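>>> My questions are about this predicted structure, shown below with the sequence.
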Amino acid sequence: MPLTPLSRKLTPEDAAHLLRRTAFGATDAQIRALVGREAREVARDLLSFGNETAPGNPFDPAQAARPGAGAQLVRGAWLYELLYGPHPLRERLALTWSNHFVIGTDKVRNVPMLTGYLALLRRHAASDNFAAFTLDVARHPAMLRYLDNDQNRKGKPNENFSRELLELFTTGLGTPGRPNYSEEDVREGARALTGWTFEGGRGNDRFLEEPRFVFRPGQHDAGRKAYLGRAGNLGGEDVVRLAATHPQTALFVARKLHRAFVADTPDEAAVAGSAETFRRTNGSVRAVLEELLASEAFYARRAAIIRSPVEFIVGAVRTLGQPRLEAKQILNLAQTAGRLGQLLLEPDTVKGWDGGREWINDSTLLGRMQVAAALTLGGTAPALREQPTPLALLGQERSPLQGALGGLSPKQRTYLTLISPEFQLA
């Protein structure tokens, strides 16, 4: 069954909720611009993003002198786009996909690989064809390097990518006693993916060189294979397509999207509804999101997602009206996000960040307090055109914290709201 659409036009609280989830946060004026509009129309507009980027990005990874510096500049450039870019939902989705199709700068140290991979995530952010998205990921040098498929050859198969293609990218493991795939599928998939590699950009002295995908027929196992119930002389494209269009992939991807936009622990009936839309539209992420962001399910459960470190930082800056920060401040914020548990383009493991309650502990809460103080109270705090309203900060016309904050200065009220439990929830 498709998700039930929201029947009312957007209220101020609805609009604030939508922009907290899709744009990290927004000003009072940006929120009120959506009030009175149909939810489906707004969702469609938000998903109609283009390729434009924020002007004046001060970070150029191509100018790096060393691989590590290149990775730092890529992170700085991405955080700048997250903070100031014209399409926050595109960046929100790219962040989500970076935690799905995981690579890491611990192994991928080539700058064009990193920038090209990030461009791929943006290009497919609201993909109309998840199978095509997955195939582009599978063939990208960053993924080939990260999961070692560049070492996968006939007679010496490497199963790393074949395993994660199923376990983490498409079908998921399944349940005890009812797995979604077998070990034989992993082995046969690895055989089909032999010969996929890349050339160029290898080694620390060539970290600025552009790599490119190549298929080496002499290293490919062209024999008969059986994979997810299909048999034949299957190649890499075949197994990626079979995995990406498997019925269980619809549930796996739908659950990821619900965790990103609805709740840390999503309602499985609503997930099933989105999975049906995914199947009906032949894997259209855009169709799933358009329905989801205009549904009763999306608006019914509020404050059910704990902001990640990056979401907290970006949400604070966008809610404050996107005051201009110096390049050094942005690099420091990227590193701070890492200390709080979310270093861009380097999740903890190949399965990505767990999220939810894992984001919050005594140490990370102290770090969030320090970020909020630097943005509001510190000597280098950016100048604000105006202080954010309760609607912008907490999604309510009247702040539930008003009684506790009376008598304080506007800066103090903003600081205390940013560190409140209510602001940690999107």
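That came through fine.
>>> contacts, neighbours, all on C-alpha from now
OK.
>>> Point to the residue nearest the middle of this structure.
Centrality entry for the chain: nearest residue to the mean C-alpha point is T96, 1.6 Å, by C-alpha atoms, centre = their mean.
>>> Test my guess that it contacts F261.
No - if you go by C-alpha atoms under 8 Å, T96 and F261 don't touch, sitting 9.8 Å apart.
>>> so how far is T22 from D362?
According to C-alpha to C-alpha, to the nearest Å, D362 and T22 sit 28 Å apart.
>>> out of those two, which sits in the busier spot?
Legend: neighbour count by other C-alpha atoms under 10 Å for D362 and T22, higher for T22 (24 against 7).
>>> Which helix or strand contains that one?
In this assignment (DSSP states H and E), T22 forms part of helix 12-23.
>>> Which parts of the stretch 51-200 of the chain are helices?
Using DSSP state H, counting those that start in this stretch, the helices of the stretch 51-200 of the chain run over residues 67-84, 88-98, 111-123, 130-139, 141-146, 160-164, 183-192.
>>> Quick one: residues in contact with the shortest one.
The reference is to helix 160-164. In this structure, residues lying in contact with helix 160-164 by C-alpha atoms under 8 Å, 6 or more residues apart in numbering are L144, L147, D148, N149, V186, R187, G189, A190, L193.
>>> what's the closest non-adjacent residue to R357?
Counting by C-alpha to C-alpha, 6 or more residues apart in numbering, I306 is the residue found nearest to R357 once chain neighbours are left out, at 7.0 Å.
>>> ok, back up a step: quick check: the residue nearest to the centre of the chain vs R307, distance?
Going from T96 to R307 by C-alpha to C-alpha gives 13 Å.
>>> Same check on G229?
For G229, the distance to R307 - C-alpha to C-alpha - is 40 Å.
>>> And R122, by the same measure?
According to C-alpha to C-alpha, R122 and R307 sit 21 Å apart.
>>> For A43, the count of nearby residues, please.
The local packing of A43 (other C-alpha under 10 Å) involves 19 other residues.
>>> Likewise for A231?
If you count neighbours by other C-alpha under 10 Å, A231 ends up with 10.
>>> swap in T349?
12.
>>> what secondary structure does it sit in?
With DSSP: H, G, I helix; E, B strand; the rest coil as the basis, T349 sits in coil.
>>> Distance-wise, check it relative to R307.
Look at T349 and R307: by C-alpha to C-alpha, they are 20 Å apart.
>>> And for A43?
Distance of A43 to R307, computed by C-alpha to C-alpha: 21 Å.
>>> Excluding residues flanking it in the chain, which one is nearest D136?
L120 (7.7 Å).
>>> same deal with L118?
Leaving aside its sequence neighbours, L118 sits nearest to A94 (C-alpha to C-alpha, 6+ apart; 7.4 Å).
>>> Over to the residue of the chain positioned farthest from its centre. Which of the three states is it?
Largest separation from the mean C-alpha position in the chain: G407, at 39.7 Å (C-alpha atoms, centre = their mean). Put simply, G407 is coil when judged by three-state DSSP.
>>> take the one below as the second:
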Amino acid sequence: MDRREFITQAIPERRQKQDFSGMARTITGLSPYTGPWTINEVRHLLKRTMFGASIPDMQYFLSLNTSSSVAELLEQINHPPYNPPQPPLNNYDATSPDANCPFGQAWPGTPDTLAPVSTVGARRRSLKSWWIGLQLNQSRSLREKMVLFWHNHFVVELDTISVGTYNYKYNELLRLHALGNFKTLVREITTNSTMLKYLNGEQNTAAAPNENYARELQELFTVGKNANGTPPYTEDDVIAAARVLTGWRNDLSGGVNSANGFNSYFDPSRHDSGNKQFSTYYNNTVITGRSGAAGATETDDLLDMIFQKDDVALNLCRKLYKFFIYYEIDAAAENDVIQPLANIFRNSNYEIAPVLSALFNSEHFFDFLNMGCLIKGPLDTCIGLLREFNVQFPSASDLAAQYAQWDRMRSQGSTLQQNLGNPPNVAGWPAYYQEPLFHELWINSDTLPKRNQFTDRILTSGYTNLGTTIKVDVLSYTASLTNPGDPLQLIEEVLALHYSIDVSVNVRNHLLSILLSGQALNSYWTTAWDDYTGDPTNTSYATIVRTRLETFYKYILSLSEYQLS
């Protein structure tokens, strides 16, 4: 598809808002979407399933249809079998010398150095920086967005974990199963070293049971709560589940400085081998206690029992809906979307891909009332902008600067109240669950000015670290558009690329006045642009155009409409 064809599709007639007060918010369900496939639909799909919608990605998916686009995002076509990314590297040796891993080498699987300078904090930062790098450089896949979803679902606060490789193995696990089987992921996370440490599973013994993980397993990870906020299971079910899970521990025989301290194992001597009685909610199931190594199989019995409950599929499908569609689930959405998705989930033996495929191919997903209705989270805001404007980062040949700039963007997300790797508590970020505001919590008197400060800075001075600067190249970006010399077409194309809802005539007029510097004739911009492109080495021409474009994009990125996805 050439640029002219792209821009023709990029500016279809915008849909008008309608008043549905007193009615269901939407009346669409999971029937396959068969409507237009324009930049509106592609932008919506990519902004929800990836971090931002870049021009190359939008051009690519416009050349496909809806079902092929979703299949590719789910890695069902045009993707090789999943291959884990290169692990994080030692980028920190200058400040935290690592006796166990040379600079530039992968540190996961090696012991943390504790003295004379501890590498524990440096490895955490390295992991988080690496994670940001993967988001920035993601392939055309839903995997990265799902890793964030699972991180918010199976929360671990990485800063509470003192073993670097534990944190990496947790991320590796989420990444491996991101588009796979949910039940398998629950089984793996239950005995994951990081989770055993975070929710005290390694301290759960027959002599001193610890109920933390058993409670969150049911309340947050699987069954969930009733509509009135009460759990359908009982406190005795939590106690019985904790007894089932006794005996799992981390191998720390050599302390945190041991290379053997990265894997969990089952210790029969710490396991409660008695029978475990569950409530009527679980059909009065009794899990027969076992001694010796067979005690580990009780964990599988527990999960088999839990996954017999319809609530598991419903709970997970509601979470997916709030993450990808909208925070409010009314009766129509429950009946026409959630219940059918839950049936698909159960019938596929808890494979996540069929659920996501049905959702992203549906009329409901592409309903115009579900477009531009979510406030972007901080990571969507920061990473999405960087990807959409093709901001260039240091290459791997300058490893220290590359990781430093990735970390600077992680810090920016934290400033906006989404600290990657460190949700505030085991329930995750409040914007994904806290009634009644949900995603509105991302915007407040503290974060909104900081969002604007970020967009202003990335457009102008940028962020400098270790002799490198990352910023939007407004000249290069604008030159990549279809017809930047025409101010009216430039405005429409930029709005179509970056906005999920329409803006007023007044906004368009103000954007035009910026490009024209208050003059009346459109040629005032066209002449300035032609002068620059005719002699790009002329600093005077470049400065004139750059100044107007920086003001132009600053205004676009400052409006409330830009905060919506």
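Ah, there it is. All values reported here derive from a predicted model rather than from experimental measurement.
>>> picking that back up, include neighbour count and distance to P12 of the first structure when you put the contacts of helix 160-164 of the first structure into a markdown table, please.
Converted to a markdown table, these look like this (neighbours: other C-alpha atoms under 10 Å; distance: C-alpha to C-alpha, whole Å):
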| residue | neighbour count | distance to P12 of the first structure |
| --- | --- | --- |
| L144 | 23 | 46 |
| L147 | 25 | 45 |
| D148 | 17 | 49 |
| N149 | 26 | 49 |
| V186 | 22 | 50 |
| R187 | 19 | 53 |
| G189 | 30 | 50 |
| A190 | 26 | 51 |
| L193 | 33 | 51 |
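>>> quick one on the thing from earlier: among the helices of the stretch 51-200 of the first structure, which is nearest K411 of the first structure?
helix 67-84 (20.6 Å; C-alpha to C-alpha).
>>> That closest one maps to which residues in the second structure?
Aligned using TM-score structural alignment, helix 67-84 of the first structure spans residues 120-137 in the second structure.
>>> What of stretch 288-295 of the first structure?
Taking TM-score structural alignment as the measure, the second structure aligns residues 355-362 with stretch 288-295 of the first structure.
>>> which other residues reach that stretch?
Residues from elsewhere that reach stretch 355-362 of the second structure (C-alpha under 8 Å, 6+ apart): 29-33, 45, 66-67, 70-71, 74, 341-342, 344-345, 365-366.
>>> Narrow the residues you listed to those in helices?
Of the contacts of stretch 355-362 of the second structure, the ones assigned to helices by DSSP state H are L45, T66, S67, V70, A71, L341, A342, I344, F345, F365, F366.
>>> what do we get in the first structure for Q453 of the second structure?
Using TM-score structural alignment as the criterion, Q453 of the second structure maps onto Q370 of the first structure.
>>> Please, which helix or strand holds that match?
Assigned by DSSP H and E, Q370 of the first structure belongs to helix 362-376.
>>> in the second structure, what residues pair with the following helix or strand past that helix?
As assigned by DSSP H and E, the chain's next helix or strand after helix 362-376 of the first structure is helix 390-394. Residues 495-499 of the second structure are matched to helix 390-394 of the first structure when aligned by TM-score structural alignment.
>>> With stretch 25-34 of the first structure instead?
Using TM-score structural alignment, stretch 25-34 of the first structure corresponds to residues 52-61 of the second structure.
>>> what comes into contact with the matching stretch?
Residues from elsewhere that reach stretch 52-61 of the second structure (C-alpha under 8 Å, 6+ apart): 1, 6, 39, 42-43, 46-47, 69, 140, 380, 383-385, 387-390, 497.
>>> Quick check: which element contains the closest residue to G384 of the second structure other than its chain neighbours?
Closest residue to G384 of the second structure apart from its sequence neighbours, by C-alpha to C-alpha, 6+ apart: G52 at 3.7 Å. Assigned by DSSP H and E, G52 of the second structure belongs to no helix or strand.
>>> What degree of burial does G52 of the second structure show, as a neighbour count?
Using other C-alpha under 10 Å, G52 of the second structure has 27 other residues around it.
>>> how much space between it and Y532 of the second structure?
As judged by C-alpha to C-alpha, G52 of the second structure and Y532 of the second structure stand 29 Å apart.
>>> Give the aligned equivalent of L420 of the second structure in the first structure.
Per TM-score structural alignment, L420 of the second structure is aligned with L344.
>>> Its match: what's it in contact with?
Here L344 of the first structure is in contact with R75, A334, A337, G338 (C-alpha under 8 Å, 6+ apart).
>>> so the first one sits right up against G338, yeah?
I take that to be R75 of the first structure. No - using C-alpha under 8 Å as the test, R75 of the first structure is too far from G338 to be in contact (10.5 Å).
>>> The two: which has the busier surroundings?
R75 (24 against 16).
>>> Skip the chain neighbours and tell me the closest residue to that one.
Excluding the flanking residues, the one nearest R75 of the first structure by C-alpha to C-alpha, 6+ apart is L344, at 6.1 Å.
>>> Could you find the counterpart of S308 of the first structure in the second structure?
Alignment note (TM-score structural alignment): S308 of the first structure maps to G377 of the second structure.
>>> How about P211 of the first structure?
Mapped onto the second structure by TM-score structural alignment, P211 of the first structure lines up with F262.
>>> helix, strand or coil for its match?
Following three-state DSSP, we place F262 of the second structure in the coil state.
>>> gap between it and N250 of the second structure?
Between F262 of the second structure and N250 of the second structure the computed distance is 7 Å (C-alpha to C-alpha).
>>> cool, F149 of the second structure as well?
Remark: distance between F149 of the second structure and N250 of the second structure (C-alpha to C-alpha) = 26 Å.
>>> How about N83 of the second structure?
Separation of N83 of the second structure from N250 of the second structure (C-alpha to C-alpha): 27 Å.
>>> before we move on, what about K128 of the second structure?
According to C-alpha to C-alpha, K128 of the second structure stands 23 Å off from N250 of the second structure.
>>> again with I514 of the second structure
Applying C-alpha to C-alpha, the value for I514 of the second structure to N250 of the second structure is 61 Å.
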